[in-house]
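Student: Okay, here's the prediction I keep looking at, along with the sequence it came from:
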Amino acid sequence: MSNSGDLLDGGCEGAAGLAVYGAEAVDAAAPASARAALLAEDVPARLVAKDPTLWGPDAQAEAAIRLGWVDTFRRGRELLPQLAELKAELADLDHVVLAGMGGSSLAPEVITRTLGRSLTVLDTTDPGQVRAAIADRLDRTVVVVASKSGSTVETDSHRRAYWQAFLDAGLTEAEAGRHFVVVTDPGSPLADTAAEMGAFVVLADPDVGGRYSALTAFGLVPSALAGVEVAELLDQAEELAGALGGPQDNPGLALGAALGAAATTGRDKVALVSDGTGIDGLGDWAEQLIAESTGKNGVGILPVVVEDPGSPGATGPDVLTVTYGGGLAAGAVPGGGIRPDLAVNGPLGAQFLAWEYATAVAGVVLGIDPFNQPNVTESKENTNRLLGTGLPIETPTFADNGIEGYWFPGEPQRTDPLPGDLAGALRRLLDGLGDGGYLAVMAYLDRFADAKTAQVRPGLAAASGRPVTFGWGPRFLHSTGQYHKGGPQLGSYLQITGDVADDLAVPGKPYSFGQLQAAQAAGDREALAQRGRPVLRLHLTDRAAGIPHLLDAVRGLRS
């Protein structure tokens, strides 16, 4: 490790083209060195040896079947001939749609965006977004249906909708089956369904959890079909892997120790900021990895994806600022007026493995199992119940220019009256954040047609001075949703829903996409409100008019 001429105080630690700047200083600022404690327990060597005892006896059984990511790049190579054959067989189908949730979709999205390939990611239940995807080049579409368990309700709904669309377009069942590639674990119910459909099947590594699956079939299949040379990603990961068992020149250890040291000494929010040097969207992937892996048992690291270095929320007294990119020379500082605590730069395949390794290491420091997700099923169970019983009857607290507001206060100590207007409701929500709280914005909308909604995140961060996250529902339920429920109970929640103008049936099911989306939103706010935390739901009775009005109200909070 060298201290001279580096990007940040605290030196640079690198291998295989991947460099982590600033980690030594972060670790040194803690009362006791997390890195020294990890080395004393021989954690690097034990982790690359897949020792399931690293996270304690309660985590051992889960860890024993979830450490395949450590060297899954080797098994990934075994897929390369199959992927080449598949791509040749489907050469006439040049519109690749990925139906998957959480880690099953986020890694391929990063890969294809970074490497300039086209991929339509369908990770929503919004009927408008689903309908638009199906209407786009259907005759040239191959649908990659990706689900580790094989029972993911969103992905099954997408499969059903596309299957019906192909039949409605005049294809026979045999012809329709050719338009599907199924990625799932061996023995999952989806594998049986794929056989019935006549779909192509690629079996994934069963010893890798979904959020660690970037370099398994879940990441490789859709990326390869979209035209990515995925062997390069495997090469980059393998080159880094040789450094991960050692005590020095180990960027994964440096990053993991710094994340853990910061989280246990008051900086338990991590701002993830692209430095603009060639990796597009890695923050969204790292967000689900970190949040779902660490947010449980009342502890955790809250990742906050920040749009650029100049956006509000990139810094703060309880925030560890981390920039990432594909290459940044020593001595260079990302623009936008911030100086990060950590900078992680290097090739994408190495980034995936380094962040997975670092998250597992941070789990050792925090004393949690980074491979389970004990609270994810809660909202799913609520959704299933509401689909059967119907949505709860809720009365709006206020109506303001096409936006209905519903309060679920969750704060018995507050007795002040609930505001009767949008601006007042937003101000009350922000005023309740306190010194250690955060705000999570959760938008159950169309992330393309309603994309401007995401502008509320920097606006609310600027108005509050606190960390603000933004997630599209139900996509975030498979990532940060675990942290919301299992992590420190310091969150406040702004849920945004919208009227559905043109619903879409889920073939073979007694509900539509709109009903499923509404049930998911209702089930999640029920789970959050039960934890005694404030939840404000804003329902857009007219999306086109409501989104600009909401953005105007957010801008007004700063005046």
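Tutor: Now that the structure is in, tell me what you want to look at. Numbering: from 1, shown residues only.
Student: C-alpha from now on. contacts and neighbour counts both.
Tutor: Will do.
Student: elements contacting the helix or strand harbouring Arg555?
Tutor: Assignment of secondary structure by DSSP states H and E places Arg555 within helix 543-556. Where contact means 3 or more Cα pairs under 8 Å, 6 or more residues apart in numbering; DSSP states H and E, helix 543-556 is packed against helix 422-431, helix 456-464.
Student: how about JSON lines for those, with distance to Val143 and mean neighbour count added?
Tutor: JSON lines is the format used below for these (distance: least, Cα to Cα, whole Å; neighbours: other Cα atoms under 10 Å):
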{"stretch": "helix 422-431", "distance to Val143": "40", "mean neighbour count": "18"}
{"stretch": "helix 456-464", "distance to Val143": "32", "mean neighbour count": "22"}
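Student: try it against this one:
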Amino acid sequence: MAGKAAEAARELAAEGVPQALASGDSTLWGPSAEAEAAIRLGWLNLPLTSRELIPEITNLVEKAQAEHLDHVVLAGMGGSSLAPEVITATADVPLTVLDTTDPGQVLRALRDRLERTIVVVASKSGGTVETDSHRRIYEQAFRDAGIDPADRIVVVTDPGSPLEQLAIDSGYNIILADPNVGGRYSALSAFGLVPSALAGADVVSLLDEAADVHPLLGEGEGNPGLELGAAIGAAALAGRDKLLLEDALSEINGLPDWIEQLIAESTGKQGLGVLPVVGADPGGAGDELVAVIGTGDGDLRVEGPLGAQFLIWEYATAIAGRLLGIDPFDQPNVAESKANTNELLAAAGEGPLPVGQPLLTDGPVEVYGELPGNPKDLSDVLTILLNQVPGEGYLAIMAYLDRLAAFDIPVAEDASFDEMADAWTAADPATLRALLAVRTDRPVTFGWGPRFLHSTGQYHKGGPQNGVFLQITGAVAEDVPVPGKPYTLGRLQLAQALGDLGALTGRGRPAVRLHLTDRVAGIAHLLHAAREV
């Protein structure tokens, strides 16, 4: 593998690709990609250009501190949320991220120190339905509490977006991002820096770390972005297109989740792509490529501080796209699920959404979909799904649930940390990934909906058509109206799940929806069934 990667890097260097990319050459991905690339290469110079934002960000931080606004909430999706989540987790500063339409998760944030809350509403287009819903809900909550939303809402968006005009009309603080940077390449832009700085992260050091490696991007030798991109691209062309991401020994927290979005959404199109797999142990399959963040054993090892990692992975993704022959800057299939969601909501009006009839019911879990073999219970369903994964395929678990609910599980006051962790794991739907992974030699991924729609959702629909899909939804105990809209968060969440399921089944891929009529009992029952497979 190392030989093919080195050969690919040499060929790219001989063609002048590193220098061309570093200088912003939009022709590198072919004529069909040129127009998009021409307005998407601003990320290359963010380590330098984003410094212009620092005085404005500093003023914003000082104002928030003076007003004792120490609960920072970020309403954003995809690149607008994943990078700040990594930055703040690595800096060990608190940030509440809302990249969900789950009513329980939003209510938890709303009920936490509203009087000391500042909300960053981040959307490049200004029309992201999740973020728009969060803004509307917080505006209403602030007004109900006698707080002027203009004192508490900060908007990060592109110049000329509908959100910019709304923010101007509402008197909100606005910080404009570079319009020539796509969402998943925006870690070092205003989208990454503003919420992170408000939360307490040192964003100047982050830019310094990226600036240190910036001069290497035009080099044909000693260029870590070129070497990484050549390795990923050459491996994928040779059939090793499942990229296992490990960071167990790294001082950086959560980077694989950000890399997952970057690579899956950038490369998963035209029936091609690299599937990032987070949290999995290597299984020795022939299509695996193991990348280690920091120290450890793997096919690839990527070392360096977080700012440098952001820039190098972005560069590497652009290089891999060149090798694969795809446009790494568009996302042609992302809008499909959004359109399905809108159609479902419009067609249903005030009536129930078209969920269909369950194939079977096993305790607090209803099973929807079509499966061969006449399954009798939930364990049969999981067994059939695993057996349907093709030799080069994968199983994707997609949970439209509250990703923090497991931490609400009561534990004894004198419980040790290990005992608390065991209790949380037993209540966490993400545990299903590990339980099923040990029962197959194929990769198993896990995504929280609708968050993954702005990430691996593109790969699911545009990448190789060899996925099998397990979707999980749940009954809503307490819903949240979306002010000014004819739906609640719970209704929107279910419509998003059904819309994406339709996009998957329309491609003929096996897909099943599990609906938890009681979320706590349903998760426990589901994990028990997985152990019986």
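Tutor: Looks like it arrived, so ask away. What you see is a predicted model; the values in this text were computed from it and never measured.
Student: thinking again about what came up before, right, so of the helices and strands packed on helix 543-556 of the first structure, which gets closest to Glu85 of the first structure?
Tutor: Each of these was checked against Glu85 of the first structure via Cα to Cα, and the shortest separation belongs to helix 456-464, namely 43.6 Å.
Student: can you tell me what part of the second structure the very next helix or strand once past the closest one aligns to?
Tutor: Taking DSSP H and E as the definition, the helix or strand that follows helix 456-464 of the first structure towards the C-terminus is strand 468-472. With the alignment judged by TM-score structural alignment, the segment of the second structure matched to strand 468-472 of the first structure spans residues 444-448.
Student: same deal with stretch 375-388 of the first structure?
Tutor: Under TM-score structural alignment, the alignment places stretch 375-388 of the first structure onto residues 333-346 of the second structure.
Student: who's in contact with that stretch?
Tutor: For stretch 333-346 of the second structure, the external contacting residues (Cα atoms under 8 Å, 6 or more residues apart in numbering) are 269, 353-354, 453-454, 457-458, 461-462, 492, 495-496, 498-500, 502-503.
Student: wait, what's in contact with Asp247 of the second structure?
Tutor: Taking Cα under 8 Å, 6+ apart, we find Asp247 of the second structure in contact with Asn253, Gly254, Leu255, Pro256, Val292, Ile293, Gly294.
Student: thinking again about what came up before, would you reformat the helices and strands packed on helix 543-556 of the first structure as CSV and include distance to Leu272 of the first structure?
Tutor: As requested, those are exported to CSV (distance: least, Cα to Cα, whole Å):
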stretch, distance to Leu272 of the first structure
helix 422-431, 22
helix 456-464, 14
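Student: And stretch 300-314 of the second structure, end to end?
Tutor: 16 Å (Cα to Cα, to the nearest Å).
Student: which bit of the first structure covers the strand of greatest length in the second structure?
Tutor: For the second structure, the strand reaching the highest residue count under DSSP state E is reported as strand 467-474. Alignment note (TM-score structural alignment): strand 467-474 of the second structure is matched to residues 491-498 of the first structure.
Student: and for that stretch, what are the contacting residues?
Tutor: Contacting residues not belonging to stretch 491-498 of the first structure are listed as 429, 432-433, 437-445, 484, 518, 521, 525, 533-543 [Cα under 8 Å, 6+ apart].
Student: try 6 Å
Tutor: By Cα atoms under 6 Å, 6 or more residues apart in numbering, the residues outside stretch 491-498 of the first structure that reach it are 437-444, 533-540.
Student: roughly how far out does that stretch sit from the chain middle?
Tutor: Relative to the mean C-alpha coordinate of its chain, stretch 491-498 of the first structure is positioned 17 Å out (Cα atoms, centre = their mean, to the nearest Å).
Student: Could you pull out the buried residues of that stretch?
Tutor: Neighbour counts over stretch 491-498 of the first structure (16 or more other Cα atoms under 10 Å) mark Gly491, Ser492, Tyr493, Leu494, Gln495, Ile496, Thr497, Gly498 as buried.
Student: circling back to that earlier point, return the mean post-superposition distance for the match of strand 468-472 of the first structure against the first structure.
Tutor: If you overlay the two and look at stretch 444-448 of the second structure, the average distance to its match in the first structure is 0.4 Å (mean Cα distance after the TM-score superposition for the first structure).
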